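Visitor: attaching a predicted model along with its sequence, questions to come.
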Amino acid sequence: MLRATGLFAGLVAATLAAASATSATVVHAVPADPGVVVGDPIDDPALGVEGASQVVTFTYRTAGAEGTSSGQLLVPKGAAPEGGWPIVAWAHGTVGMADGDAPTRSGVVYDLYRTLFADWLQRGFMIVATDYAGLGTAGVHPYLNADVAAHNVVDSVRAARELVPAASERWAVAGQSQGGHAALATAARAADLAADLDFRGTFASGAPTNLDRLVGLAGPDFPDLRLDGLTLYIAYIAAGLRASRPDLDVNGYLTPQGRELVDAADTTPLAQFKPIANGIAVRDLFARPLAGTPFPQAVTDYLGVPSTGFEQPLMLVQGLADRVVPPVLTLWYAADLTLAGERFTLRLPSGGHVEGLGQSVPEVGAFLDRLLH
């Protein structure tokens, strides 16, 4: 059994004592024709993966930012099976907020992702991978906005089916880190957003569930939790929240140094932004404690993931050595799912944030096989 000790245990206990009401959904304008491809799709072999017969980059209409997102589809080799290629909608982990960091521009981030994609293509799955709104397209990327991410994923599937007539209506969502969060957000909304499609289930690895509870405790006295990249992620959340909720006056909660960092988040490539953010403590971002203000509820409304509404199979992977998303947050979420009567599979490999997923490739592939074949 994993135990939270010391300071982090205290923070978890304090947050557990808070009310845990289901978060509200932040509503965003959705185009009249979500999922419709705009512009000319591009055959993009430079971003190819082993086992793909075709790689296409495209732009489509969706919610968030200025109403569009870019994405990529990978078609397996050979003839489509009866009923068409089953679809895995892939939601990527954090790559940055600058347009140049979008996977359709920068390529596949991790060799592990290539391994996953090659395995899925071999199993006969067509892969559809959104960049998310505002990442590679106009506007500020609403980082970890659950509602927007769900729309982006669903609409990317519709766009891919427009481009590939041999694609099936059967689909599942899979994601890692930021994408694990997007996958869970998508699954909980699939019945409403994708009633015209045949949604089969969800895989999520290293998803930052319950992160809103942790962010809500931030302030000038916030301790050093020794989590990798926490300042960067909070700056990204603040930048996305500021663009989505101008009524909240996010700047009013930030120090001058915090405003400067948040101002740079959406335009600075990750390679340059990460070392800057890593040199700043979370406490130095905030001019006052967030507890007791409208900010924590706004964060929950923005990125909170529900623990009910999963009508199809769900698989979670959480590396026990993860220093980006602490295992205790995922175990807490698993407890919430259990108390809500949800059925799910939880895999706890020994590796870290990305390594834990690497240790689970065969199990993830087998899970998706059961869903889609």
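Guide: Ah, there it is.

Visitor: when you work out contacts or count neighbours from here on, use the C-alpha atoms and nothing else.
Guide: OK.

Visitor: please report how far H373 lies from Y233.
Guide: Distance from H373 to Y233, counting by CA to CA, to the nearest Å: 37 Å.

Visitor: and the helices in the stretch 251-373 of the chain, which stretches?
Guide: Using DSSP state H, counting those that start in this stretch, the helices of the stretch 251-373 of the chain run over residues 256-265, 270-278, 295-303, 327-339, 355-358, 361-372.

Visitor: so what touches the second one?
Guide: Identification of contacts with helix 270-278 by CA atoms under 8 Å, 6 or more residues apart in numbering yields V95, G96, M97, A98, D101, G229, T231, L232, L261, A264, A265.

Visitor: out of those, list just those in strands.
Guide: If you go by DSSP state E, the contacts of helix 270-278 have nothing in strands.

Visitor: okay, H373 and Y233: which has more neighbours?
Guide: Y233 (22 against 11; other CA atoms under 10 Å).

Visitor: and here's the other structure:
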Amino acid sequence: MRRILKTTLISAVLLSWLTAGSGTVVGQSLGPNIKDGPQGSIFWDDVPSKVPADARRGQIYWVQERSDAPSDSKGWNVIYVTEAVDGSLTYASGEIYIPTRPDGGQRQLVLWNHETAGSQDSCAPSRRSLVSAYGPRIPGLDELLKKGFVVVGSDYQGLGTPGATVYLNGSAQARASLDAARFAQSFPGANVGPKFTTYGWSQGGQTSLWLAHLQEKYAPELDLIGVGEIAPASRHWDLTEYDLTTTVTGGYYIMRMAGLHVGRVDLKLRDVLSIDGLEMLEHLSSGCWDLAAATTGNPTTLYANQEGLKPGTPWRKLLDENDAFLPTKNVPFVFFQGDKDDAVPVGQTRKVAADLCADGVTVDYRESAGLGHENIVPVAAAALPGWFVQRFEGAKAVSACPRIK
């Protein structure tokens, strides 16, 4: 009897996994204008390669309800329209979380920009559970929902959906993120207005900077009012110079070059990757962190062709273009950075914060002694919900500019 029961339970679990997918449930219709997507991984895999010419950026293609939303909230995966690197329309995946208690009026929107997750489709944040062995996947999500915020985020182009993954291409990722904010405007039950705050960690920190640069031009109907930065991977060239001195970031270097190469048939990866670096590209499709595991311990110089990085070369010009996120919209920023970060050195974040200050932006800079790239995240998660409340209330933001060097 126990063996039969155990077999039945295992079969039920397997059936549930095969039909619903990780973190998803059989969705209930949200109305005649919102299409329920299929359950399981085909929700992402069966997305059409072509977008109708009359589609709008931020238009929802289909949705899939999640089963792991925090208490007193509901969550959905969403396929929606955004721009590809070349400006053509494409589909991207994302997610949205909405409090279930009555809102008593218009809700406020927070836009999350995720960190490096890998480049294989199964690594996409919306395909994964909200809780992992490392803690909450979206920092501060529970507290944000308790405060009544709607939280939305993008997987960015090509991560989760068909097509090449656009990794650390700041302007492209910012457009995907802004289009996630757009789909939140029309999502049933969200009831959000045009004002929003945004925050991001690492890769998502770069997205947030570019988002603040592009919002008024790309999505003028929206209104960004505050930006949270958690150890942002801000500038390609600064990161590249740092990578070439380490034995721990070779995988990031290879991923960045592969991500910037998307849509650029005029450039050759062999101009910035050595033979050893080119051989490592196969790890991008074999697992979320296989590339990091395969390269850690070896000097990044083993994988780089430094000739292609010299000033005036096509690749160096592209790196410089991807670093041109200034000026940003003049809204308050808050930075969280550990001084022991070996992925994004503290000096790089101080420099970005100082540059924003020089542009007249109000910057609150919070540096934590002894913390690195991962354990700075709980510090930010504890502080950001209250900081976002202050932005929507119109409170005067604190400036640390006089002491940032």
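Guide: Received, thanks. Quick caveat, the model's predicted, so the values are computed rather than measured.

Visitor: nearest the geometric middle of the second structure, what residue?
Guide: The centroid of the second structure falls nearest to H114 when counting by CA atoms, centre = their mean (2.7 Å).

Visitor: alignment lookup: V361 of the second structure to the first structure.
Guide: In the first structure, V361 of the second structure lines up with E342, judged by TM-score structural alignment.

Visitor: ok, how many other residues are close to its match?
Guide: 18.

Visitor: what's the answer for A174 of the first structure, then?
Guide: 29.

Visitor: one step back: how far away is the match of V361 of the second structure from A146 of the first structure?
Guide: For E342 of the first structure, the distance to A146 of the first structure equals 20 Å [CA to CA].

Visitor: in this structure D155 of the first structure contacts G35, no?
Guide: Yes - with contact defined as CA atoms under 8 Å, D155 of the first structure counts as touching G35 (4.2 Å).

Visitor: quick one, what contacts the equivalent of V262 of the first structure over in the second structure?
Guide: Under the alignment by TM-score structural alignment, V262 of the first structure pairs with L281 in the second structure. Taking CA under 8 Å, 6+ apart, we find L281 of the second structure in contact with I254, L291.

Visitor: going along the chain, name the helices of the second structure.
Guide: 2-20, 42-45, 141-146, 170-186, 203-218, 236-243, 250-261, 275-279, 290-295, 314-322, 346-358, 377-393 (DSSP state H).

Visitor: which of the residues in the last one are buried?
Guide: What that stands for is helix 377-393 of the second structure. V377, V379, A380, A381, L384, P385, W387, F388, V389, R391 (16 or more other CA atoms under 10 Å).

Visitor: any idea how far the counterpart of H261 of the second structure in the first structure is from V299 of the first structure?
Guide: Aligned by TM-score structural alignment, H261 of the second structure pairs with R242 of the first structure. From R242 of the first structure over to V299 of the first structure the distance is 11 Å, taken as CA to CA.

Visitor: okay, and the common contacts of those two?
Guide: By CA under 8 Å, 6+ apart, no residue touches both R242 of the first structure and V299.

Visitor: quick one: the closest residue to P296 of the first structure other than its chain neighbours from L254 of the first structure, how far?
Guide: Take P296 of the first structure and drop its neighbours on the chain: the residue closest to it by CA to CA, 6 or more residues apart in numbering is G216, 4.4 Å away. Per CA to CA, G216 of the first structure is found 14 Å from L254 of the first structure.

Visitor: before we move on, the earlier item: the helices of the stretch 251-373 of the first structure: which one's closest to L316 of the first structure?
Guide: When the helices of the stretch 251-373 of the first structure are compared by CA to CA, helix 327-339 sits nearest L316 of the first structure, at 8.7 Å.
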